[in-house]
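Trainee: The sequence isn't on hand, but the structure is:
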């Protein structure tokens, strides 16, 4: 596809398969693409590493033909909606990429979050990268050497008004923050550590609608701060498991409508049902959404079309995909091909 066709409204949905990198865990692979209105999933691979484990997908906010994906061998890029791929030249250590971000204020500024809690930054749209000095500690869990090594950067969030203010969600590591573009980082989860649950964070969102408000999601549910992460309070969601908690996996703000936020969730990491939650007031109050469909596993994927935000998609870990063209009021089923399981990433544009 070309940029011209992209600007004429062609929309693609991308779904990546992956898995945990802990010893003994099964890792699925594959990157699928569906054109809106087509209902056929194409398996992409031209230029990607063999059996690509796709844990992150980011579509350029101004050029939807340009897409970055995070693989077990670093990030890859396409300029033609995924027909061809090339490896991005990041001076990393060959670790898996778990998160990618185009900064909401400046799409030339990009971030890649890695295994072992490494973060890389590019200021020229992904051509040149430098590693940021992420080294923060708090009691019992650390991203520094020794002790319980915090694992992965599962999401990075930027603040539209300030390119220097960033947040990271660390698996078994809590939420971290920088106010100087990544030169110095602070651990924001002091006082939360009782066991791994409240610091096993899967996502973070800095509210556009409520400046200073930050939402963190993870194994133990959702936490909210009104002072840029200095203090946190638990957000009440419908409890879905025996601990009285809700396993939250993805959080997204609706493009152009920042007061509306969605969360993909379930009972546990490998549960037999999934749910969507929605806030219409910038994350203060939340309702469970009656979607009309019944996921058979935890929802892992959530994506919006930046150019047409009423188009949204969600996906369960077991390969079920649903799409909505009316902001989530009604949904259509778009299941992945037979055997495509372990959805870890999703994007639309």
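Mentor: On my side now, so go ahead. Here the structure is a predicted model, which is why all the values come from computation and not from measurement.
Trainee: For the rest of this, base every contact and every neighbour count on C-alpha atoms.
Mentor: Fine.
Trainee: so the residue positioned nearest the centre of the chain is in which element?
Mentor: Nearest to the geometric centre of the chain sits residue 155, at 5.2 Å (C-alpha atoms, centre = their mean). Per DSSP states H and E, residue 155 falls inside strand 153-159.
Trainee: for that strand, packing partners?
Mentor: strand 97-102, strand 110-114, strand 162-170, strand 201-206 (3 or more C-alpha pairs under 8 Å, 6 or more residues apart in numbering; DSSP states H and E).
Trainee: quick one: the first one to strand 201-206, angle?
Mentor: Using axes from the mean of the first three to the mean of the last three C-alpha atoms, to 10 degrees, the interaxial angle of strand 97-102 with respect to strand 201-206 works out to 10 degrees.
Trainee: re the thing from before, among the helices and strands packed on strand 153-159, pick out the one with the most neighbours on average.
Mentor: Among those, ranked by average contacts under mean count of other C-alpha atoms under 10 Å, first place goes to strand 201-206 (a mean of 28).
Trainee: following that strand, which helix or strand comes up?
Mentor: Using DSSP H and E, the first helix or strand after strand 201-206 is strand 214-218.
Trainee: buried residues in that next one?
Mentor: Neighbour counts using 16 or more other C-alpha atoms under 10 Å place 214-218 of strand 214-218 among the buried residues.
Trainee: angle of it against strand 162-170?
Mentor: 20 degrees.
Trainee: From the contact counts, what lies against the helix or strand following strand 214-218?
Mentor: Where DSSP H and E defines the elements, the next helix or strand beyond strand 214-218 is strand 221-225. Contact partners of strand 221-225 among helices and strands, from 3+ C-alpha pairs under 8 Å, 6+ apart: strand 214-218, strand 233-235, strand 247-254.
Trainee: before we go on, here's another structure to hold up against the first:
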């Protein structure tokens, strides 16, 4: 039995003081994103296959979706939805598991009515902005879905990452899936939970190249649409030899912190360059993962535990990162770079995260809208380009937020 759909949860929203930061223009020769690219990926010419694919949103409404897990006894998981302009959250449940652990949410790039979610029971799809859900046919059972990616040029092609480690591809918009060969965890770190694919990313300039971030085992790369894979985490292990980059919590190796991959992304402004968020900070590879360098986020932020990093869909030189002290903490913040990570500044002024900042979502059509989530139930957002921020709280039983999407 699924939960009743559309239960309204009243929440308190609090406006915060001003903090001005508008998005800059797109890089020269790169049009502003008018096609609502997947999630908040970079905009490049030819992202979609034809003009007919341009975003159509007749209602003009924006919704914010938050995914949470219920792994702690008594906790509340599932998918929460808010319509922009309202302070109410709905707990969506029609068609979802009774107890849903939702680690991934993504909105279709050309039809915002269609949403995909990754759960402990496989992938789900909604065709009505979350009011109802259908479980998608999936070849294997017992897998948690941790990441979902839609191809930037062909939205019929999708990729999905799981725990234990595996990657699946759909060539028909999620109607069927095939497990891709050769996706294996290198086995460098043994944790108390199975290794998982926490993020998938495509290089928009070389769209056959896919990267998979593993928690906890580094990064994998495919150069042929996922048919073959290789380990590109060797240099992360070398970096872990530096004293300040050693970290061990639940394994027998001090490589653990550098291989604790949470998010990765690629910008069209710097083809072949991968940006990676791990426990020890933000890192960059300018050679498709062969070597990695520390972006030294500690020069700009007292918080260095990196949980998310995203490229702005409105300016491919702009990155936004979610930073905190640790996986379980009482603080968190958002930082922005306008120069592909050379410098950073805090942008979420006037609000206070009371737990780890887990994820950020940049609106694909409206550069003034940015949303982020803290692990234990706080949702933050700006709808005026950062001049003011607002906080909404989900019910107290929400203790493990993993995902946020808007569109």
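Mentor: It's in. The structure displayed is predicted, hence computed values, not measured ones.
Trainee: Fetch the TM-score of the aligned pair.
Mentor: TM-score for the superposed chains, counting by TM-score structural alignment, normalised by the length of structure 1: 0.90, backed by 338 aligned residues with a C-alpha RMSD of 2.5 Å.
Trainee: As CSV, the helices and strands packed on strand 153-159 of structure 1 with distance to residue 28 of structure 1 would be great.
Mentor: Below are these laid out as CSV (distance: least, C-alpha to C-alpha, whole Å):
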stretch, distance to residue 28 of structure 1
strand 97-102, 14
strand 110-114, 18
strand 162-170, 22
strand 201-206, 19
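Trainee: With respect to residue 262 of structure 1, which of these lies nearest?
Mentor: strand 201-206 (10.8 Å; C-alpha to C-alpha).
Trainee: after superposition, how close is that closest one to structure 2?
Mentor: Comparison of strand 201-206 of structure 1 with structure 2 after fitting gives an average deviation of 0.6 Å (mean C-alpha distance after the TM-score superposition for structure 1).
Trainee: Residue 265 of structure 1 -> structure 2?
Mentor: Superposed on structure 2 with TM-score structural alignment, residue 265 of structure 1 falls opposite residue 323.
Trainee: can you give me the angle the helix or strand harbouring its match makes with strand 281-285?
Mentor: Element membership for residue 323 of structure 2 (DSSP H and E) is strand 319-324. Here strand 319-324 of structure 2 runs at an angle of 150 degrees relative to strand 281-285 (the same axes, to 10 degrees).
Trainee: circling back to that earlier point, to residue 317 of structure 1, which of the helices and strands packed on strand 153-159 of structure 1 lies closest?
Mentor: Per C-alpha to C-alpha, nearest to residue 317 of structure 1 of those: strand 201-206, 14.6 Å.
Trainee: So which other helices or strands are in contact with that closest one?
Mentor: strand 153-159, strand 162-170, strand 174-178, strand 214-218, strand 247-254.
Trainee: can you tell me what part of structure 2 that strand aligns to?
Mentor: Going by TM-score structural alignment: strand 201-206 of structure 1 matches residues 261-266.
Trainee: cool, stretch 104-121 of structure 1 as well?
Mentor: With TM-score structural alignment applied, stretch 104-121 of structure 1 matches the range 152-169 in structure 2.
Trainee: Mind listing what's buried along that stretch?
Mentor: 152-155, 157-169.
Trainee: List the contacts of stretch 121-138 of structure 2.
Mentor: With contact meaning C-alpha atoms under 8 Å, 6 or more residues apart in numbering, stretch 121-138 of structure 2 is reached by 5-6, 81, 92-97, 100, 112-118, 141-145, 174-177.
Trainee: So how do I select the buried members of those residues in PyMOL?
Mentor: In PyMOL, this line selects whichever of the contacts of stretch 121-138 of structure 2 come out buried by 16+ other C-alpha under 10 Å:
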select buried, resi 5+6+81+92+93+94+95+96+97+100+112+113+114+115+116+117+118+143+144+145+174+177
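Trainee: Where do the helices of structure 1 begin and end?
Mentor: For structure 1, the helices defined by DSSP state H cover 3-7.
Trainee: ok, back up a step: now for the residue nearest to the centre of structure 1: what does it line up with in structure 2?
Mentor: So residue 155 of structure 1 corresponds to residue 199, using TM-score structural alignment.
Trainee: Return the distance of its match relative to residue 348 of structure 2.
Mentor: Going from residue 199 of structure 2 to residue 348 of structure 2 by C-alpha to C-alpha, to the nearest Å gives 24 Å.
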